[in-house]
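> No letters, just coordinates:
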């Protein structure tokens, strides 16, 4: 069984190298624990998950996250970023890397989000580089656009399009990074409970459905769970908020390939 799993992982890695990342560069253990249902969140990780929500993060902050898939070092993602309130909104700069020396992806994000009444809108420009040993590297620019709206005190709406410009990796083969559209709702009946529902659609793939639940046990401790389809993965996590620091952990379970662990840290420079 172990050999079969490794064989599947090898095939997955080969396909990954051929077709590049799946177009989803979302990071942050909070999002992962919610099954990826994070469009309506307004935190530092909006820089990676929905740039439209970044305007709600009003403290200067730095943050980092590490994610490992299936216990293989080759399938490790790292992210680091910082945000700064400026020009009436919030700007962010982030760096993402996936892979090892044989195959890796890197992305530099520069984003800005601003609030307009009940709606916040944001734009993210990413410089993307794909490196495959023996095949050279490819570079391109990615543009993401997103929005978040507070419809009522309990109901939020979010939408996001990644790779809006349908960036191309190869003019010869017309190979492109996937364009992904997401939309979702968040119901928050109180300060201690949040329920998120989302739909994600790659223009060339079946729709993915996501659901996430977050519950504050006490002021500084929060529990999370969720799942998403295509493929089906369940998730859970926990978060701690001692003062200026946020520490979040998430575990996602893929029934065929194994577990995905992610640990995130945020430090806010509060006055």
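Perfect, I can see it now. This one's a predicted model, so the numbers in the text were calculated from it and none came from an experiment.

> only C-alpha atoms for contact and neighbour calcs from this point on.
Will do.

> what about the helices in the stretch 1-150 of the chain?
Using DSSP state H, counting those that start in this stretch, the helices of the stretch 1-150 of the chain run over 2-19, 29-33, 46-49.

> Report the distance from the first one to the chain centre.
On the basis of C-alpha atoms, centre = their mean, to the nearest Å, helix 2-19 is displaced by 23 Å from the centre of the chain it belongs to.

> likewise the second one?
On the basis of C-alpha atoms, centre = their mean, helix 29-33 is displaced by 8 Å from the centre of the chain it belongs to.

> Not counting it itself, show me its contacts.
By C-alpha atoms under 8 Å, 6 or more residues apart in numbering, the list of residues contacting helix 29-33 from outside reads 37-38, 65, 212, 224-226, 235-239, 248-252, 262-264.

> Mind putting the helices of the stretch 1-150 of the chain into a markdown table with mean neighbour count and distance to residue 182?
A markdown table is the format used below for these (neighbours: other C-alpha atoms under 10 Å; distance: least, C-alpha to C-alpha, whole Å):
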| stretch | mean neighbour count | distance to residue 182 |
| --- | --- | --- |
| helix 2-19 | 13 | 21 |
| helix 29-33 | 29 | 14 |
| helix 46-49 | 28 | 10 |
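
> In addition, the following structure is provided for comparison:
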């Protein structure tokens, strides 16, 4: 019965539940409604290679998301970023699913600042998908590109294309990994408040408008709110900053399918 429900979810909306090219990772981003095209923290290594060009230092992030409170749909991520004189380099690994449906994505990113206002980057990703014992395993490679532009200290914009090469899953019905176009903006409303908005378009899906608000309550505590239009979702999150450690906790609510709690831990080496 439980596996039957899982297959219903997968068939109802495979891209949303276990999409092979997820648009954003990071518990901070989840709390903002999965907004992140302009955020230059370590998980930008996947979210937007252009924003990753502004990443500073060396850091690692661990994330766990329990999708719709079903362990079989849980997702785990690890991201690592390192700043060098020749540019920023990073890797990430994402794994989700259960024994009848499992996906793994491994990516590597290189990014750099072309100036103090413009960052650009590219990443390459290996995808492995296993769907039951009958259909076996598929493997493919995708590429993503991104750019980030800082208009001034309070306004910046980011854009990325995920799976720009439209990697094919199988010849049956010409099935391909999703290709996503993301355009985002970040606006510093005050010293304590940031407003973010992303416009995300999949070639086969409706436009998803995602917006989030981050409130810096004090040096330790952040509060976040977010919303999506397609599918409609609301999000809430908090961040706790403890010297080199940052703990992010968030949840997304989907009216038809339920709650997805997420937790992330970031350690900055320097």
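Cool, got the structure. All values reported here derive from a predicted model rather than from experimental measurement.

> hmm, back to that, among the contacts of helix 29-33 of the first structure, which ones are in strands?
Counting by DSSP state E, the part of those found in strands is 65, 212, 224-226, 235-239, 248-252, 262-264.

> about what we covered before: got TSV for the helices of the stretch 1-150 of the first structure, with distance to residue 143 of the first structure too?
As requested, those are exported to TSV (distance: least, C-alpha to C-alpha, whole Å):
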stretch	distance to residue 143 of the first structure
helix 2-19	19
helix 29-33	21
helix 46-49	12
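
> which one of those lies closest to residue 268 of the first structure?
For the helices of the stretch 1-150 of the first structure, the distance to residue 268 of the first structure is smallest for helix 46-49, at 14.9 Å, taking C-alpha to C-alpha.

> Where in the second structure does that closest one fall?
Counting by TM-score structural alignment, helix 46-49 of the first structure falls onto residues 44-47 of the second structure.

> I'd like the distance between residue 45 of the second structure and residue 121 of the second structure.
To residue 121 of the second structure, residue 45 of the second structure is 9 Å away according to C-alpha to C-alpha, to the nearest Å.

> shared neighbours of the two, which are they?
Shared contacts of residue 45 of the second structure and residue 121, counting by C-alpha under 8 Å, 6+ apart, come down to 52, 109.

> Any idea how many residues pack against residue 38 of the second structure?
Residue 38 of the second structure: 32 surrounding residues under other C-alpha atoms under 10 Å.

> again, but for residue 141 of the first structure
18.

> Quick one: residues contacting the spatially closest residue to it that is not a sequence neighbour.
Excluding its sequence neighbours, the residue lying closest to residue 141 of the first structure (C-alpha to C-alpha, 6 or more residues apart in numbering) is residue 127, at 4.8 Å. Residue 127 of the first structure makes contacts with 107, 108, 109, 139, 140, 141, 142, as judged by C-alpha under 8 Å, 6+ apart.

> Let me have the residues you listed in CSV, adding distance to residue 182 of the first structure as columns.
Listed next are those as CSV, based on distance: C-alpha to C-alpha, whole Å:
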residue, distance to residue 182 of the first structure
107, 20
108, 21
109, 19
139, 25
140, 22
141, 20
142, 16
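
> which one among the residues you listed gets closest to residue 54 of the first structure?
Residue 54 of the first structure has its nearest neighbour among the contacts of residue 127 of the first structure in residue 109, at 13.0 Å by C-alpha to C-alpha.

> quick one: the strands in the stretch 151-270 of the second structure?
With DSSP state E, counting those that start in this stretch as the criterion, the stretch 151-270 of the second structure has strands at 155-162, 168-170, 175-176, 180-188, 193-202, 208-216, 221-229, 232-242, 245-254, 258-268.

> Quick one: list the elements packing against the first one.
With contacts taken as 3 or more C-alpha pairs under 8 Å, 6 or more residues apart in numbering; DSSP states H and E, strand 155-162 of the second structure sits against helix 49-52, strand 137-150, strand 180-188.
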